[in-house]
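# The amino acid sequence is not available; the structure is as follows:
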């Protein structure tokens, strides 16, 4: 699953419901095809951060994030199950069996399988990055 760059006019030709992340003052545009679902469009402002696409371990949820927008797309139903605006740019999305951690420039957002979430502020970020990295290494081994 890769983001394919497209033009602004190509993005605008996509049906509105397929523009799953859209910014009013976008500088970049792309599409992504997810499993057997139709193509989805994204637009974003950031020159520093590219969109992030991360599958859940069971491959039923695709997490997409760019700039300050995060969505979770249920691949079985083709529906957005989470749409979350954030306070700062997304840097990384980590998934595990029981949670998803979204690291931004200023905070960490942790979402559980039941889509409950907690925002952890600045001073805990270093510790959580280390814990998440350790947890991901343990899951991958």
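Everything's here; your move. All figures in this text were calculated on a predicted structure; none of them were measured in a lab.
# all contacts plus neighbour counts: C-alpha atoms, from now on.
Will do.
# So which residues of this structure form helices?
8-13, 125-140 (DSSP state H).
# isn't residue 21 right next to residue 43, touching?
Yes: Residue 21 lies in contact with residue 43 (C-alpha atoms under 8 Å); the separation is 6.0 Å.
# second one coming, line it up with the first:
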């Protein structure tokens, strides 16, 4: 059940929608789109259409709520505010940073763990050879390209 007109709509952005929707249709007895839970009683759930408000009862032994496709980063923001003047760094990772797939959250945590003890400099940690291919002398239109000896490295 989802209030959205498609199942797992956010997975359209991740390329997983077709596979997930197909699996839902194969394994579930019913898929309720554009539907919200409006209540429960001792014998099941009361559902309603988000467009018409029409309600109906679905017999059920239990109701499992799966919620939250929005990052809950209030704690991270509060910690960032408290440590703004100094103190331990606060890093948001996984679904706290941006909602995504389980694989993306696991990767985010794994990557953070690998980089936790790495001192990341504010500069590129390797030398880069920047080369300028601008001629050092005058070049006339229609003249052949200057010989390579007149080319120079940037900064020289």
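Noted; the coordinates are in hand. Here the structure is a predicted model, which means the values were calculated and not measured.
# Quantitatively, what TM-score do the chains reach?
Superposed pair, TM-score by TM-score structural alignment, normalised by the length of the first structure: 0.24. Supporting alignment: 52 aligned residues with a C-alpha RMSD of 4.3 Å.
# ok, back up a step: which one's more surrounded, residue 21 and residue 43 of the first structure?
More neighbours surround residue 43 than the other of residue 21 of the first structure and residue 43, with 27 against 20 (other C-alpha atoms under 10 Å).
# Distance of that one relative to residue 112 of the first structure?
27 Å (C-alpha to C-alpha, to the nearest Å).
# Likewise for residue 9 of the first structure?
37 Å.
# Give me the more crowded residue out of those two.
Higher neighbour count among residue 9 of the first structure and residue 112: residue 112, with 15 against 9, using other C-alpha under 10 Å.
# Next, find the distance separating the residue nearest to that one when sequence neighbours are not counted from residue 132 of the first structure.
Among residues not flanking residue 112 of the first structure along the chain, residue 99 sits closest, at 4.3 Å (C-alpha to C-alpha, 6 or more residues apart in numbering). Distance, residue 99 of the first structure to residue 132 of the first structure, by C-alpha to C-alpha: 10 Å.
# Then residue 92 of the first structure?
11 Å.
# again, but for residue 126 of the first structure
Going from residue 126 of the first structure to residue 132 of the first structure by C-alpha to C-alpha gives 10 Å.
# so residue 19 of the second structure sits in a helix?
Yes: Residue 19 of the second structure forms part of a helix when assessed by DSSP: H, G, I helix; E, B strand; the rest coil.
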